[in-house]
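**Student:** return a 3D structure for these sequence lines:
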Amino acid sequence: MADDDMMLMQMEDEEGTTFGAEELAAAGEAGEDDDELEPLENVGTGNLPEFTPVDPTSLIEVEEVRRLPVPPHRYTPLKQNWEHIVDPIVNVLGLAIQMNVKARKIEIQNCEYTTDSSALQRAADFVKAFLLGFDLDDAMALLRLDDLYVDSFEIDDVKRLQGNHRSRAIGRICGAQGKTKHTIENALRVRIVVADSKIHILGAFTNIKLARRAVCSLIMGTPPGKVYGQLRSASARLATRY
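**Tutor:** This next block holds a predicted model:
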């Protein structure tokens, strides 16, 4: 055996390959270099996919049509306000609209000038609100604001009433000369339409919920004075929230 100073330590791996001490030292230094972390700004920037922006007009289906039936009692208001209804739908939303006299329906369709994919739905909500009985200015708010909705329900959904009982329930909702209905509208910033046994409410989600609760209380027989007290507290909560 040679001298200890000249002897190289050898190590045999699992496959039987031998490594000298100098080779092991060099491998250890290389391993220390590999343990160094890559800078954070370079992490995840290797092979990221590149997505091109989507053209909003590509999401619009030109053949999509909305047909809204016109109730008989809304023909006269529709004729009187037809120009005011068509103007924002055509000039602002870029849609095509026509009145199908034979089918008695209003047809709204996308066209080549439509640039917003939600324009058709907004126009349909606007026209539907007008056909339900809301004023033109109130219905047009659906075109300007995004958080307005229309909720509809019937008196029978709350309580089944027959004959004079239903008439008295409608009278409690409206009040003398519409006083109760106007109080609910002004306190909760909503609009209410009472069409026989059907009730339609236009407003924000939270306001509609409070207004519907007040109307249901009147249907169940709660005196208007008690409902006024509930409206005052609800109006105060809305004032602090907004």
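**Student:** going forward, measure contacts and count neighbours with C-alpha atoms only.
**Tutor:** OK.
**Student:** where's Lys226, which helix or strand?
**Tutor:** helix 224-241 (DSSP states H and E).
**Student:** want to put them side by side, so please do this one too:
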Amino acid sequence: MDIDNPRAEQPAATVPAKPNFQPLKAHEISDGHVQFRKVTVPQHRYTPLKKVWMEIYNPIFDQMKIDIRMNLKKRRVELKTRTDTPDISNLQKCADFVHAFMLGFDVCDAVALLRLDELYVDSFEIKDVKTLRGEHLSRAIGRLSGKGGKTKFAIENATKTRIVIADSKIHILGSFLNIKIARDSLCSLIMGSPADPNLLLLQLKLNGTSVLLLELQVLSRFYRTTTKLAA
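**Tutor:** As a prediction, this is how the structure comes out:
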């Protein structure tokens, strides 16, 4: 009489292979619907746009795989996704790139928005810092630029940002930390600080050091919290 041994080796259960799905294309995420972005062209940027149109068109169409056209009737740049657009975020990056050019940034500086994710544009007005009118406003704008643009260039080189001063509006292109340092320096100039390049560079170094120390303190607190939770 044969008795089945319950301890006999059973065939090992085969674990199904982990599925490997390809990332969805831009048109697949939106259920096949085409996504649009529209950037209005100001009157004073229409002629510069015509001169550098191909420098804007090539990286958007060839590298980012986004369709772009100029609507001459409505005077705006129109962008839309394609079936071969690799990432849906490319559309917003291209819109930010075109918008940065409309604000006054050079194409060689604004194109960094397509390549780096941590860059963005911050804008504010002089009246947001201090209410100035007439000649007081003109002197504040002069302090921001400096003689021959020395003050503005010093801030740009020290903080690795790009600054556009358009009348009473100020636009800063850079990373979050660098924009904060540059904005603090610009605000101090608006409030009446002397526009001495040497003093300005010293202030920029001190601001950068204090921000880095603050980040180190936050990271150390986070590390202590995680170690306590792990224990």
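**Student:** about what we covered before: which residues does the helix holding Lys226 of structure 1 contact?
**Tutor:** Applying C-alpha atoms under 8 Å, 6 or more residues apart in numbering, the contact partners of helix 224-241 of structure 1 are Arg172, Thr180, Thr183, Ile184, Ala187, Leu188, Leu210, Ala214, Ser217, Leu218.
**Student:** equivalent analysis for stretch 107-123 of structure 2, please.
**Tutor:** Applying C-alpha under 8 Å, 6+ apart, the contact partners of stretch 107-123 of structure 2 are 52, 55-56, 90, 93-94, 96-98, 100-101, 162, 169-176, 179.
**Student:** now which of those residues would you call buried?
**Tutor:** Among those, those that count as buried by neighbour count (16 or more other C-alpha atoms under 10 Å) are 56, 90, 93-94, 96-98, 100-101, 162, 170-175, 179.
**Student:** among those, which ones are in helices?
**Tutor:** Ile56, Asn90, Lys93, Cys94, Asp96, Phe97, Val98, Ala100, Phe101, Ile179 (DSSP state H).
**Student:** still on that earlier bit, quick one: buried ones out of the contacts of helix 224-241 of structure 1?
**Tutor:** Arg172, Thr180, Ile184, Ala187, Leu188, Leu210, Ala214, Ser217, Leu218.
**Student:** what are the ranges of the helices in structure 2?
**Tutor:** Using DSSP H, the helices of structure 2 run over residues 26-29, 46-51, 53-58, 89-103, 107-110, 112-115, 126-129, 135-145, 150-159, 176-190, 197-230.
**Student:** looking at those, which is closest to Met64 of structure 2?
**Tutor:** Within the helices of structure 2, the stretch nearest Met64 of structure 2 is helix 89-103; the backing value is 6.0 Å (C-alpha to C-alpha).
**Student:** what residues in structure 1 pair up with that closest one?
**Tutor:** Residues 118-132 of structure 1 are matched to helix 89-103 of structure 2 when aligned by TM-score structural alignment.
**Student:** ok so, going back, distance to Asp138 of structure 1 for the contacts of helix 224-241 of structure 1 - can I get that in TSV?
**Tutor:** Converted to TSV, the contacts of helix 224-241 of structure 1 look like this (distance: C-alpha to C-alpha, whole Å):
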residue	distance to Asp138 of structure 1
Arg172	24
Thr180	19
Thr183	17
Ile184	16
Ala187	16
Leu188	15
Leu210	19
Ala214	21
Ser217	25
Leu218	24
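**Student:** quick one: which of these is nearest to Glu29 of structure 1?
**Tutor:** Distances from Glu29 of structure 1 to the contacts of helix 224-241 of structure 1, taken by C-alpha to C-alpha, are shortest for Leu210, at 73.3 Å.
**Student:** that closest one touches Leu188, doesn't it?
**Tutor:** Yes - judged on C-alpha atoms under 8 Å, Leu210 of structure 1 makes contact with Leu188 at a distance of 7.4 Å.
**Student:** residue contacts, the alignment partner in structure 2 of Arg104 of structure 1?
**Tutor:** Superposed on structure 2 with TM-score structural alignment, Arg104 of structure 1 falls opposite Arg75. The contact partners of Arg75 of structure 2, by C-alpha under 8 Å, 6+ apart, come to Thr40, Val41.
**Student:** try the one 5 residues further on
**Tutor:** Neighbouring residues of Lys80 of structure 2 by C-alpha under 8 Å, 6+ apart: Val34, Gln35, Phe36, Arg37, Ile66, Asp67, Ile68, Leu91.
**Student:** which residue comes closest to it once chain neighbours are left out?
**Tutor:** Excluding the flanking residues, the one nearest Lys80 of structure 2 by C-alpha to C-alpha, 6 or more residues apart in numbering is Phe36, at 4.4 Å.
**Student:** quick one: what's aligned to the one you found in structure 1?
**Tutor:** Per TM-score structural alignment, Phe36 of structure 2 is aligned with Val65.
**Student:** neighbours around its match, how many?
**Tutor:** Burial of Val65 of structure 1 is recorded as 15 neighbouring residues (other C-alpha atoms under 10 Å).
**Student:** then Leu206 of structure 2?
**Tutor:** 13.
**Student:** for the counterpart of it in structure 1, give its distance to Gln177 of structure 1.
**Tutor:** Using TM-score structural alignment, the equivalent of Leu206 of structure 2 in structure 1 is Ser233. Counting by C-alpha to C-alpha, to the nearest Å, the gap from Ser233 of structure 1 to Gln177 of structure 1 is 24 Å.
**Student:** so what's the closest residue to Glu78 of structure 2 other than its chain neighbours up against?
**Tutor:** The shortest distance from Glu78 of structure 2 to any non-neighbouring residue, by C-alpha to C-alpha, 6+ apart, is to Lys38 (4.6 Å). Lys38 of structure 2 is in contact with Arg76, Val77, Glu78, Leu79, Ala95, counting by C-alpha under 8 Å, 6+ apart.
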